[in-house]
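A.B. asks: A predicted structure for the sequence below; I have some questions about it.
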Amino acid sequence: MLRSTQSDPDAAKGVAFGVSAYVMWGCFPLFFALFQGVPAYEILIHRVIWSCVFLIGLISLLKRWSPVVQALSQPRRLGRVLGCALLIALNWGIYIYSVETHQVLQASLGYFLTPLVNVALGVLVLRESMARLQLVALGLATLAIVIQFLLLGELPWISLVLAFSFGTYGLFRKQVPLDGLSGLFVETLLLLPLGLLALSWLSLQDLSHFGEQEKTTMLLVTSGIVTALPLMAFAGAARRLRLATLGFLMYINPSIQFLIALSVFKEPLNTIQLVTFLLIWTGLALYSWSAWQSRPREAAAS
């Protein structure tokens, strides 16, 4: 009895942390829409630089340098971390571009697709077995993309790049023995030289927006803090919740983006796009049900 009363508050904290993380991620379009006239690549450069600076202070405050030093002392193992860094930078850059070009619906579609991409990568790369419902879910997602391509005459490349870059990032991240906070710091640290070189080039070419206006400068600096805060909340949730619970909470992020795209940015949603979303939502429902059904078998195996 004592054990259950101790675990329930911990689980409640985990849910609170998880909801906070996904709500913050879901509201990212509102933040990045504030960067008027600043190109996506420049925001990305500052996001890398200021994330790294903020994480230095945070890791120092939490006294979490041990895993970072251990990772940096093994250069041969940094290849996968660099791969993670490049993939997350690509994901960040395309996401900022989607907000700047008012294609948040495509971004939300990409994050709805991500769990299904994870399933596909697990089968193709890790040779994991796929349940029948997961196979149907993957088929529905593929059908949705084909419909967009054939009937709209365009490939939803933003959705696909976001889904595959984040899915592949997750695949690489599983092979890196670093927690979320330390891992993100090492990733941004590896990107820092490129970010500083790019910022120096922009300054020399008189193309930098940093320092021009106080509002823009503060937003660029804040982008680093905004990047790290949801990750901290997610780390708190991951320590307290089962993976299946985190998986269900994950849909909060693209759902909020979807609503923001329609209600705030007034992006049009035609019938074909609605059909593709419905197909993917159906696929996600089947995937979630399959994951829920597999819990007793996973518990017995463990």
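C.D. replies: Cool, the structure landed.
A.B. asks: contacts, neighbours, all on C-alpha from now
C.D. replies: Will do.
A.B. asks: and stretch 266-276, which residues are buried?
C.D. replies: Within stretch 266-276, the residues that qualify as buried are 267, 273, 276, counting by 16 or more other Cα atoms under 10 Å.
A.B. asks: Can you tell me which of the residues you listed is nearest Val81?
C.D. replies: Nearest to Val81 out of the buried residues of stretch 266-276 is Thr276 (Cα to Cα; 34.2 Å).
A.B. asks: can you pull the contacts of the closest one?
C.D. replies: 141, 144-145, 147-148 (Cα atoms under 8 Å, 6 or more residues apart in numbering).
A.B. asks: Same check on Gly211?
C.D. replies: Thr217.
A.B. asks: Check Leu286 too.
C.D. replies: So Leu286 contacts 133-134, 136-137 (Cα under 8 Å, 6+ apart).
A.B. asks: sorry, back to before: what about the contacts of Thr276, which are in strands?
C.D. replies: Using DSSP state E, no member of the contacts of Thr276 sits in strands.
A.B. asks: Got another one to weigh against that:
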Amino acid sequence: MSSNETAQNASRGGLSAAAGFIAWGIVPIYWKQLHDIAAIELITHRLVWSLVFLVGVLAWQKNLGTLRAGFTSPRVIGLNLISSVLLTVNWLTYVWGVNQGFIIECSLGYFLTPLCNVALGYLILHERPRPLQWAAIGCAAVGVGVLLLKLGHFPWIAIVIAGTWATYGLLKKKSALGPLAGLTAETLLLLPLAVGALLWWHHTGQGALGRVNAWQHTLILSAGWITAIPLLLFAYGAQRVRLTTLGLLQYLAPTVQFLIGLFVYHEAFDTGRLQAFAIIWIGLLLYTADGFWTQRRTFLKTVAGS
């Protein structure tokens, strides 16, 4: 591949990844249209309809056979089941938080995720964080402490979102499946429970289908592509851009969420919250700078060795 084709490929990948993160960022507007439906039911619909979409995409790609790798042994099935539960808890907490007026705190969860990744790497994988990474983790801890001391409010929504997403990412490192097949396998494992719940709610007259307006029906049935399209955009971009670029682009999603919470839904953001976010953002700057410097040193060593 020529250098011009490589640059074009990277450019398309960057635009695709950015579009995926921006799509994740504006999703709160979608969930807000369904605020009068219980979050647990919304997530159940999301699981069922996203599976329909994902299986359709895999069939179109003629890759349905890749799902077999997710069911080869009890250990693999167990890992996928744990991943699916973590993802469901993440989704449920996020949707509940959005519809209860905590979009800004949800965005905080995704700002904290990279720092949780470093902490989990240290605690579970015994990786040794570099000094700037330790400083970034310290900033996150101080920021959470400021919220607790100044507002008397422990940001449990943000902590659950960051913790479940970071742990989910850790488990995905052990998966032999790609992002699309992996999400499909995880969703399949919870499908019987999801279908059973939807049928029960419909039988008892508590389900949304059949009792909400036409617009909300359309939104509910759109949960599949709302879930999967950003993932596909991200997966396409992740294969074509450098990890450092992807690390920067990931901040688009919580930034857009934060701006929507602040300027569209006018959520509270007083001095205490500003101070806490500022400290956490400083931590993210340190984390990002460390990534750049590490990549630069690796590049220089590679050049010197060649």
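C.D. replies: Alright, I've got the coordinates. What you are looking at is a predicted structure, and each value in this text was computed from that prediction instead of being measured.
A.B. asks: Please state their TM-score.
C.D. replies: Here the superposed chains carry a TM-score of 0.97, computed using TM-score structural alignment, normalised by the length of structure 1; 301 aligned residues with a Cα RMSD of 1.4 Å.
A.B. asks: Which parts of the stretch 101-250 of structure 2 are strands?
C.D. replies: Here the stretch 101-250 of structure 2 has no strands by DSSP state E, counting those that start in this stretch.
A.B. asks: one step back: among the buried residues of stretch 266-276 of structure 1, name the ones in helices.
C.D. replies: 273, 276 (DSSP state H).
A.B. asks: which among the buried residues of stretch 266-276 of structure 1 gets closest to Tyr287 of structure 1?
C.D. replies: Thr276 (16.3 Å).
A.B. asks: thinking again about what came up before, could you provide the buried residues of stretch 266-276 of structure 1 in TSV, with additional columns for distance to Glu298 of structure 1?
C.D. replies: As requested, these are exported to TSV (distance: Cα to Cα, whole Å):
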residue	distance to Glu298 of structure 1
Glu267	42
Gln273	36
Thr276	32
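A.B. asks: re the thing from before, tell me which of the contacts of Thr276 of structure 1 persist in structure 2.
C.D. replies: Using both residues aligned by TM-score structural alignment, their matches' Cα atoms under 8 Å as the contact test, the members of the contacts of Thr276 of structure 1 still in contact in structure 2 are 144-145, 147-148.
A.B. asks: Relative to Trp50 of structure 1, which of those residues is nearest.
C.D. replies: Ile145 (35.9 Å).
A.B. asks: Structure 2: which residue goes with that closest one?
C.D. replies: In structure 2, Ile145 of structure 1 lines up with Val144, judged by TM-score structural alignment.
A.B. asks: wait, what's in contact with the nearest residue in space to Ala197 of structure 2 that is not next to it in sequence?
C.D. replies: The shortest distance from Ala197 of structure 2 to any non-neighbouring residue, by Cα to Cα, 6 or more residues apart in numbering, is to Thr44 (7.8 Å). Residues in contact with Thr44 of structure 2 (Cα under 8 Å, 6+ apart) are 194-195, 197-198.
A.B. asks: quick one on the thing from earlier: could the kept ones among the contacts of Thr276 of structure 1 go into TSV alongside distance to Arg242 of structure 1 and neighbour count?
C.D. replies: TSV is the format used below for these (distance: Cα to Cα, whole Å; neighbours: other Cα atoms under 10 Å):
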residue	distance to Arg242 of structure 1	neighbour count
Ala144	30	21
Ile145	31	21
Ile147	35	18
Gln148	35	17
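A.B. asks: Find the residue closest to the most centrally placed residue in structure 2 in space, skipping its chain neighbours.
C.D. replies: In structure 2, the residue lying closest to the centroid (Cα atoms, centre = their mean) is Trp165, at 6.1 Å. Nearest residue to Trp165 of structure 2 in three dimensions, chain neighbours excluded: Asn90, at 6.5 Å (Cα to Cα, 6+ apart).
A.B. asks: To which residue of structure 1 is the one you found aligned?
C.D. replies: Under TM-score structural alignment, Asn90 of structure 2 pairs with Asn91 in structure 1.
A.B. asks: Any idea how many residues pack against its match?
C.D. replies: Other residues near Asn91 of structure 1 come to 21 when the count uses other Cα atoms under 10 Å.
A.B. asks: which element is it on?
C.D. replies: helix 78-100 (DSSP states H and E).
A.B. asks: quick one: that helix to structure 2 mean distance?
C.D. replies: Its aligned residues in structure 2 lie a mean 0.7 Å from helix 78-100 of structure 1 after superposition (mean Cα distance after the TM-score superposition for structure 1).
A.B. asks: Tell me the helices and strands packed up against that helix.
C.D. replies: helix 28-32, helix 40-62, helix 104-124, helix 157-173, helix 180-204 (3 or more Cα pairs under 8 Å, 6 or more residues apart in numbering; DSSP states H and E).
A.B. asks: can you tell which of those is closest to Leu87 of structure 1?
C.D. replies: Closest to Leu87 of structure 1 of those is helix 157-173 (Cα to Cα; 5.6 Å).
A.B. asks: Helices of the stretch 201-306 of structure 2, residue ranges please.
C.D. replies: Using DSSP state H, counting those that start in this stretch, the helices found in the stretch 201-306 of structure 2 span residues 214-221, 223-238, 243-249, 252-259, 271-305.
A.B. asks: most tightly surrounded among those helices?
C.D. replies: helix 252-259 (a mean of 22; mean count of other Cα atoms under 10 Å).
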